[in-house]
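A.B. asks: predicted model, plus sequence, below.
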Amino acid sequence: MQDYQKRLALSLLAYAVQKNINVEQLCERSGVDIKTLRSETSTDFSTQQFSALWLVATELSRDPFFGLHFGESLQLTALGVVGELLRHSRTIGEALTHAAGFGHLVTDMMTMEMERAEQSFTLRFIPDHDRQIAYPELFRQVMDFFMAFALHEVDGLILRKMNPSVVKMAHGQTKLYEYQRVLRCPIIQRSDTYSMEFASDYWDEPILTADYELQRVLLRKVSTLNDAFANTQVLSERINRYLLANAYMGVPTLDAIAANLNVSSRSLQRKLQEEGVTYQQLTDSMRKSLALHYLKSGNYPVKEVSYILGYNELSAFNRAFRRWTGTTPASYQKKYS
């Protein structure tokens, strides 16, 4: 995944040049060594640096839609072998299905999924709620980027431009016309979800650069990268993603998580200890992230949030929340109401 982040970061720097941003200043303020970033062998490039590049570039560009415009301009070649796989797919439906299946190799801010109906199909963008809460401004820019890129990535690959019939997003209430222009859609609906819906006839639209033999080779290569990514994921991150994805089911026990990962409870504890974290800390972090999200949304009373997070008593939730934030859930919710 680091290789893809580096590739995307270099593309971001190239776009910054087009926006007349001083790249040396951008890298210095972001804590990024440009020589290290351009090195083929170095992996010394962190998620924190990647995040800093985005935010500083947005600031220096003075463009509140930096991510949206970056996504509009980026070419498929910036995604390396994943981009090549999309370019040599047979149809739009096949290309977008591959994009959804391997999108996590490019970003850890969200995942994608396809949903096909009789008259339409929908590309959904599913946020990593933990990162959404921790980096709200970065999250907005990255979501703008991927929604624009997912649409514009097929420009030139088919004999017409794709136009969504409906776009749903959780932000973008200001200067709506810019989202309508870039996303080629007059209907932008405010929603808790992110998605683009297309008429079904786009699904079988043939891609001009399709190469079936090469596609099979690329698919094997990307699948190998995907397997390597899954095997090298930090255990605590895998557990955290599982907890967030299944939060509606409550907080599972350590034994239940161990069984899900096909390891013993003792082995799981040992591996987490090697990563410098405990299972209790992971569940505590997940509860905190979701508590902040639910309370800030204003859609749930404090007592219901306490129940959702698995607290048997409201007083226990109040104590935990005060330990996390220094204030009470009611005071926090009132601040955002």
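C.D. replies: Nice, I can see it.

A.B. asks: contacts, neighbours, all on C-alpha from now
C.D. replies: Noted.

A.B. asks: report the buried residues of stretch 198-209.
C.D. replies: 198-200, 202-203, 205-207, 209 (16 or more other C-alpha atoms under 10 Å).

A.B. asks: can you check stretch 122-142 too?
C.D. replies: 122-125, 127-130, 132, 138-142.

A.B. asks: check stretch 79-90 too.
C.D. replies: Neighbour-count burial for stretch 79-90, counted by 16+ other C-alpha under 10 Å, picks out 79, 81-90.

A.B. asks: can I get these in a markdown table with secondary structure and distance to residue 166?
C.D. replies: A markdown table is the format used below for the buried residues of stretch 79-90 (DSSP: H, G, I helix; E, B strand; the rest coil; distance: C-alpha to C-alpha, whole Å):
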| residue | secondary structure | distance to residue 166 |
| --- | --- | --- |
| 79 | helix | 26 |
| 81 | helix | 30 |
| 82 | helix | 27 |
| 83 | helix | 25 |
| 84 | helix | 28 |
| 85 | helix | 27 |
| 86 | helix | 23 |
| 87 | helix | 25 |
| 88 | coil | 27 |
| 89 | coil | 25 |
| 90 | coil | 25 |
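
A.B. asks: pasting the second one now:
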Amino acid sequence: MGTVPATFARTFAAVAGLALDASGELADGARVLLRVPPGERLDEAHYHALIEAVVAHHGDRAGLAIGYAEALHLDDLGALGLAVKTAPRLRDSLQRVERYYRLVTDSVRYRLDETAAPLFLLDRDGPTREDEEVRDECALAGFARNMRRFVGPELRLEEVTFAHPCRLDAGRLAEWFGCPVRFDAPRTSIAFAPDVLDLPTRLGDPAVSRFLTAHLDAQLAALAPGDPLERALAAHLSEALSTGVPRAGAVARALGMSERTLYRRLSDLGLTYQGVLERTQRSLAESLLAEGHHSLAEVAFLTGFSEQSSFSRAFKRWVGRPPGRFRRAAPIA
């Protein structure tokens, strides 16, 4: 089962005038509407339940989509958001979303299709439920609003389409998007004029963008196939290591469980927290060293070490040679 950042849930709740607190209670003042597991990520089942509760409370789906888009910023996507903003052109930004969005959530995918008129597509597995319809409306509205933020008023949308039936004020949504909005379409997408993809971004910085995409590539490399819990743990660790090695209790809370439950579930898989941590550090370090864009001190910092010497000793223990020799032997990208 996929997971989503709790930031998405808190933003969606706030648009409806509700609060999702640290204990996992969704409340309208003193009245609790729903309880979900606390943490920095929600599994799909609890996120669906939260969306249903918010829609039942608020009722205005067009208002929810517009409010969500205005409230959510690219900075909420962490390193991916910065990589999208600093990409040189809109095409580069959308290609980064296509490649790296699974670091944010593994429940939906985005794709840039330029075979005919350019389309930014949302791909979803399986049948669409009503709460997923709301999620899709919010998602495309959010991307449209943020594209206008980092590209500017030159951005023109040709059409927005949804694969599900219309259950909201389509005219209001079309006015907000600034283009026709069509439902019961073959796909869920945003269509652009061909020249729009070449528009420069306001904060385009090739050097910063290369730095961030190298870091994101290393995070992708750390997401080796395995049990969903192992993948979720590795993804969280890859993002968190640049601020130091997180304690197991803090990671467990971010994943929506107790520290004891995390240890037990890892043990059931024949894994340990320390083992997953070190494999993630090693995979991240190998990717960053092979990229060649970072100094050894930067690689040490990004993999959770406060000192380069400690990192070098650990890397030699993992790989059998110091990081400098590993880098010199790595194929040139």
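C.D. replies: Yep, it's here. As the structure is a computational prediction, the values presented were derived from the model and not from experiment.

A.B. asks: report the TM-score for the pair.
C.D. replies: The TM-score (TM-score structural alignment, normalised by the length of structure 2) is 0.58; 223 aligned residues with a C-alpha RMSD of 3.0 Å.

A.B. asks: so which of the buried residues of stretch 198-209 of structure 1 are in strands?
C.D. replies: Among the buried residues of stretch 198-209 of structure 1, the members falling in strands (DSSP state E) are 198-199.

A.B. asks: out of the buried residues of stretch 198-209 of structure 1, who's nearest residue 116 of structure 1?
C.D. replies: residue 200 (8.2 Å; C-alpha to C-alpha).

A.B. asks: leaving out chain neighbours, which residue sits closest to that closest one?
C.D. replies: residue 120 (4.1 Å; C-alpha to C-alpha, 6 or more residues apart in numbering).

A.B. asks: test my guess that the one you found contacts residue 199.
C.D. replies: Yes: using C-alpha atoms under 8 Å, residue 120 of structure 1 is in contact with residue 199, at 4.5 Å.

A.B. asks: pretty sure residue 144 of structure 2 is touching residue 176, no?
C.D. replies: No: in this structure, residue 144 of structure 2 is not within contact of residue 176 by C-alpha under 8 Å, at 10.0 Å.

A.B. asks: higher neighbour count, these two?
C.D. replies: residue 144 (20 against 16; other C-alpha atoms under 10 Å).

A.B. asks: which residue in structure 1 aligns with residue 196 of structure 2?
C.D. replies: Under the alignment (TM-score structural alignment), residue 196 of structure 2 maps onto residue 202 of structure 1.

A.B. asks: mean shift between the strand or helix carrying residue 4 of structure 2 and structure 1?
C.D. replies: Element membership of residue 4 of structure 2 [criterion: DSSP states H and E] is strand 3-5. Strand 3-5 of structure 2, aligned to structure 1 and superposed, deviates on average by 5.1 Å (mean C-alpha distance after the TM-score superposition for structure 1).

A.B. asks: what's the first helix or strand after that strand?
C.D. replies: helix 6-15.

A.B. asks: helices or strands up against that next one?
C.D. replies: strand 19-20, helix 44-58, helix 61-71 (3 or more C-alpha pairs under 8 Å, 6 or more residues apart in numbering; DSSP states H and E).

A.B. asks: nearest to residue 273 of structure 2, out of the ones you listed?
C.D. replies: Nearest to residue 273 of structure 2 among the helices and strands packed on helix 6-15 of structure 2 is helix 44-58 (23.8 Å), distances taken as C-alpha to C-alpha.
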